[in-house]
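Asks: structure for this input, please:
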Amino acid sequence: MRILHCADIHLDSRMSANFDKEEAAVRRQEILGTFLDMIEEAAKAHTDHILIAGDLTDSAKVTATVRNTVLGALRDHPEMKFWYVPGNHDTGEDFLGVTEDLPDNLHVFGNDWETCSLDADGRIRLSAAAMDGTPRVGEGLSLLLNPECFNIVMLHGQAAGYHARSKAETISLSAFRGRGVDYLALGHIHSHQEGELDGRGIFCYPGCLEGRGFDECGEHGFVTLEIDEDTLRMKRHFIPFAGRCLWEIPVDVSGCADSDRMAKRIREEMDRQKAENIIHEGDLIRALLVGKIPADAEKNLLFLRRSMEKEFFHFEVEDRTGIEIDYESFRYDTSLRGEFVRLVEQAEIPEEEKAEILRCGIRELSGEVDEL
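Replies: Modelled structure (predicted):
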């Protein structure tokens, strides 16, 4: 038996925090396209079941395009069964705003535990419950499983002890230990994470299907399970599937005194990452400028962004540089700039504040202004 486990698709997400209106619109359609492609890929691999562990959409309200295409994709593949447990973004009793005439091959779980057989003999079972707005710390205590079966449990929430993006129902992994769980299929954490549950089972977050911001960098995709129906042994694989990846890439610009030199450093690092097949032209990149630069360095972030933006779908620059001050070089400087540096050096303020004051002051004394 082949099973696909995905979660946190967040269809119709606004994504306005990271991208302009046009980029966000493109990304919304691309994420929908990736989800539809995943279904087609699952069909080609003769997948029997698709588990969606919450947050298929970013909110309970969705566009007609998302509703029609997703429902159409499910109906186009009656050979596969889709199992859905709502998350914290798309809570409600309906599915994509629909309560009637849902596809026959779709099962939506409610707030109470429900166990379903995935095979004809009833030896592979799926148990799940939706969120109801209350913490699920002891949720496993009310779940009864047959230890002779291969037991999959599906929930959406934050496993205790694991960092998540937002406040959500807490899932206590200890509540599921020693209860005959073979695979705890989870959703909510947007990176692929898995670990041992007990001597028998594991827990797994497949992560989101596509990254939507720079807090979701790296590869994203889904997890496949292959279960031998005779021995009930399982093999699992994480499948990278995102159409585009987001990356934050540190670029050391230490010693660079102007934007031209910084741009060359950025290009060198991007070319190196491309050559090593880490990043690709269709990706979304945030270059992180690091290192220490002279206090009077000319640095234009708009110029640096535009120098590379044609190379990628999205490119931006974030400044994390520090200021390098050689106080000795100003010791006997009789100019106004020298006097300014000496006054700041003697001030009883944190070094970080000194660096910023010197950066602004020296540029002002040099007749330069920061970019608008």
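Asks: please make it C-alpha for all contacts and neighbour counts, starting now.
Replies: Fine.
Asks: so Glu345 sits against Glu352, correct?
Replies: No: using Cα atoms under 8 Å, Glu345 is not in contact with Glu352, being 11.8 Å away.
Asks: buried residues in the longest helix seen in the chain, which are they?
Replies: Counting by DSSP state H, the longest helix found in the chain is helix 21-44. If you call a residue buried by 16 or more other Cα atoms under 10 Å, then helix 21-44 has these buried ones: 24-25, 27-28, 30-32, 34-36, 38-40, 42.
Asks: next secondary structure after that helix?
Replies: Where DSSP states H and E defines the elements, the next helix or strand beyond helix 21-44 is strand 49-52.
Asks: could you say what helices and strands that following strand packs with?
Replies: For strand 49-52, the packing partners by 3 or more Cα pairs under 8 Å, 6 or more residues apart in numbering; DSSP states H and E come out as strand 2-6, strand 81-84.
Asks: list the helices and strands the shortest one packs on?
Replies: Read that as strand 81-84. Counting by 3+ Cα pairs under 8 Å, 6+ apart, the packing neighbours recorded for strand 81-84 are strand 49-52, strand 106-108.
Asks: of all those, which one comes closest to Arg363?
Replies: Minimum separation from Arg363 across the helices and strands packed on strand 81-84 (Cα to Cα) falls at strand 49-52, 54.6 Å.
Asks: about what we covered before: who's more crowded, Glu345 and Glu352?
Replies: The neighbour count for Glu345 versus Glu352, taken as other Cα atoms under 10 Å, is higher for Glu345 (16 against 10).
Asks: Three-state assignment for the more buried one, please.
Replies: Secondary structure, DSSP: H, G, I helix; E, B strand; the rest coil: Glu345 is helix.
Asks: and the closest residue to Pro240 other than its chain neighbours, how many neighbours does it have?
Replies: Ranked by Cα to Cα, 6 or more residues apart in numbering and with sequence neighbours excluded, the top spatial neighbour of Pro240 is Gly221, at 4.3 Å. For Gly221, the count of nearby residues is 25 (other Cα under 10 Å).
Asks: repeat for Tyr183
Replies: Number of residues near Tyr183 (other Cα under 10 Å) recorded here: 21.
Asks: hmm, Ser127 and it touching each other?
Replies: No: Tyr183 sits out of contact with Ser127 when judged by Cα under 8 Å, with a separation of 10.5 Å.
Asks: second input sequence below; structure requested for side-by-side comparison:
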Amino acid sequence: MIAGVLKEQPGENRVSLVPEIVKQLEKQGVTVWIEPDAGTRAYYSDESYIQAGAQIKPAGEILQQADIILSIQIPEESSWKMIPAGKVLAGIYQPLYNTALMQQWADKQLTAFSLDSVPRTTRAQSMDVLSSQANIAGYKAVLLAATSYSRYFPMFMTAAGSIAPAKVLILGAGVAGLQAIATARRLGAVVEVFDTRPAVREEVMSLGARFIEVEGAADASAAGGYAVEQSADYKQRQQEKIADSVAKADIVITTAQIPGRKAPLLIPTAMLERMKQGSVIIDLAAATGGNTSLTENNRTVVHQGVTIIGDSNLPSSMPSDASKLYAKNMYNFLQLLIKNGDLVLNFSDDIVQGACITHSGAITNERLKQAEGVKL
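Replies: Sure, this is the predicted structure:
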């Protein structure tokens, strides 16, 4: 079995495998090919891969001959069109947002595994790329907010006077939100948190934050850490509660997303205009429309003195550790596909089946089958 690692496109600094994982795969009889400079932006040199047992190969050779092709983001069109029928790809492909492309891959007879579709079960925790990368996003969101904010985070008492601590509001207490709470508290901020799931109250409070609750939320226990659609009445009460907290906040970090749908609008323009000048919003849902009405992905917007930073790929700004965690997730997933050094697709395994998006010329993912434009 040959596992090939592609160099990511500009803007993505992570790499699918790191040298220590290459070494482990080589011990299992897997040959690893790495595209030149694939790990350079994550500070893993070609030489470090060679020392781990990998071979440096041109992209064309990897695309044509590797049994499984690894890339974090979707390869550019000119690349994936070179892949012969029957080959296997694995990465984070956001299939619910890329239905047309997944159909093209199915038509091309490619087998695609998207690790963001791995079932969020206890057995699959070691393969959960969403959690490992969201942890980094939550951490970096707070640091980005701190460097963008014009005031201190902690309280200071000096001879020249006292500085009040920053007030941070975090919308969504999933993995990213919880890490954001912990990081903001370490920096000395006062933190409030809103989430539609009452079950996260204890976790929020254990980190030293205040939990804002709106009664009557729809059950989100089966949504895998994502938001779910709420009733109109609930949304109205939610907006009122959030509006009060947003108006008082110095920093707002938003994380709410719904799989396959536009991110819920939590902060409309009227609410933005009630915020204090100099306040900062970090919107981690920017790639799917954002949680504010003015969010633009990968851009910073300033509206009436409020800075809105849309960044859906903060893990790429910590590429060394992000790659290390991602590579470990990938390695654990590959253990389900490797048998005696060969690639074996065991679709009786619920994790393999859940992560598989396309196979044998068809869309196999049940959620994606319901999407518009998918052949049934």
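Asks: quick TM-score on the pair, please.
Replies: The TM-score (TM-score structural alignment, normalised by the length of structure 1) is 0.31; 187 aligned residues with a Cα RMSD of 6.5 Å.
Asks: and the helices and strands packed on strand 49-52 of structure 1: which comes nearest Val251 of structure 1?
Replies: Closest to Val251 of structure 1 of those is strand 2-6 (Cα to Cα; 33.7 Å).
Asks: so which elements touch the closest one?
Replies: Using 3+ Cα pairs under 8 Å, 6+ apart as the contact test, the elements touching strand 2-6 of structure 1 are strand 49-52, strand 221-227.
Asks: what's the angle from the last one to helix 21-44?
Replies: Right, the one you point to is strand 221-227 of structure 1. With axes from the mean of the first three to the mean of the last three Cα atoms, to 10 degrees applied, the angle from strand 221-227 of structure 1 to helix 21-44 works out at 10 degrees.
Asks: in the helix or strand following strand 221-227 of structure 1, what's buried?
Replies: As assigned by DSSP H and E, the chain's next helix or strand after strand 221-227 of structure 1 is strand 234-240. For strand 234-240 of structure 1, a neighbour-count test (16+ other Cα under 10 Å) marks Phe238 as buried.
Asks: helices and strands around the helix or strand that comes right after strand 234-240 of structure 1, which ones?
Replies: As assigned by DSSP H and E, the chain's next helix or strand after strand 234-240 of structure 1 is strand 246-252. Packed against strand 246-252 of structure 1 by the contact rule (3+ Cα pairs under 8 Å, 6+ apart) you find helix 259-275, strand 284-290.
Asks: between the helices and strands packed on strand 81-84 of structure 1, which gets nearest to Leu4 of structure 1?
Replies: Per Cα to Cα, nearest to Leu4 of structure 1 of these: strand 49-52, 4.7 Å.
Asks: just the element for Leu71 of structure 1, please.
Replies: According to DSSP H and E, Leu71 of structure 1 maps onto helix 64-75.
Asks: could I get the helices and strands packed on strand 81-84 of structure 1 as a markdown table with distance to Leu358 of structure 1 and mean neighbour count?
Replies: As requested, those are exported to a markdown table (distance: least, Cα to Cα, whole Å; neighbours: other Cα atoms under 10 Å):
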| stretch | distance to Leu358 of structure 1 | mean neighbour count |
| --- | --- | --- |
| strand 49-52 | 54 | 22 |
| strand 106-108 | 61 | 17 |
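Asks: in a markdown table, list the ones you listed along with distance to Lys264 of structure 1.
Replies: Converted to a markdown table, these look like this (distance: least, Cα to Cα, whole Å):
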| stretch | distance to Lys264 of structure 1 |
| --- | --- |
| strand 49-52 | 45 |
| strand 106-108 | 53 |
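Asks: would you tell me which of the ones you listed gets closest to Met154 of structure 1?
Replies: Closest approach to Met154 of structure 1 among these (Cα to Cα): strand 49-52, 8.1 Å.
Asks: number of nearby residues for the closest residue to Ala176 of structure 2 other than its chain neighbours?
Replies: Counting by Cα to Cα, 6+ apart, Gly138 is the residue found nearest to Ala176 of structure 2 once chain neighbours are left out, at 4.1 Å. Using other Cα under 10 Å, Gly138 of structure 2 is surrounded by 30 other residues.
Asks: and for the one 4 residues further on?
Replies: By the criterion of other Cα under 10 Å, Val142 of structure 2 has 26 neighbours.
Asks: SS state for it?
Replies: helix.
Asks: what's the spacing between it and Tyr326 of structure 2?
Replies: 21 Å (Cα to Cα, to the nearest Å).
Asks: and Gln236 of structure 2, by the same measure?
Replies: For Gln236 of structure 2, the distance to Tyr326 of structure 2 - Cα to Cα - is 39 Å.
Asks: just Leu130 of structure 2 next, same as before
Replies: For Leu130 of structure 2, the distance to Tyr326 of structure 2 (Cα to Cα) stands at 9 Å.
Asks: more crowded one of those two?
Replies: Using other Cα under 10 Å, the more surrounded residue of Leu130 of structure 2 and Tyr326 is Tyr326, with 28 against 20.
Asks: packing partners for the helix or strand hosting that one?
Replies: Per DSSP H and E: Tyr326 of structure 2 is located in helix 319-334. If you count contacts as 3+ Cα pairs under 8 Å, 6+ apart, helix 319-334 of structure 2 packs onto helix 19-27, helix 129-148.
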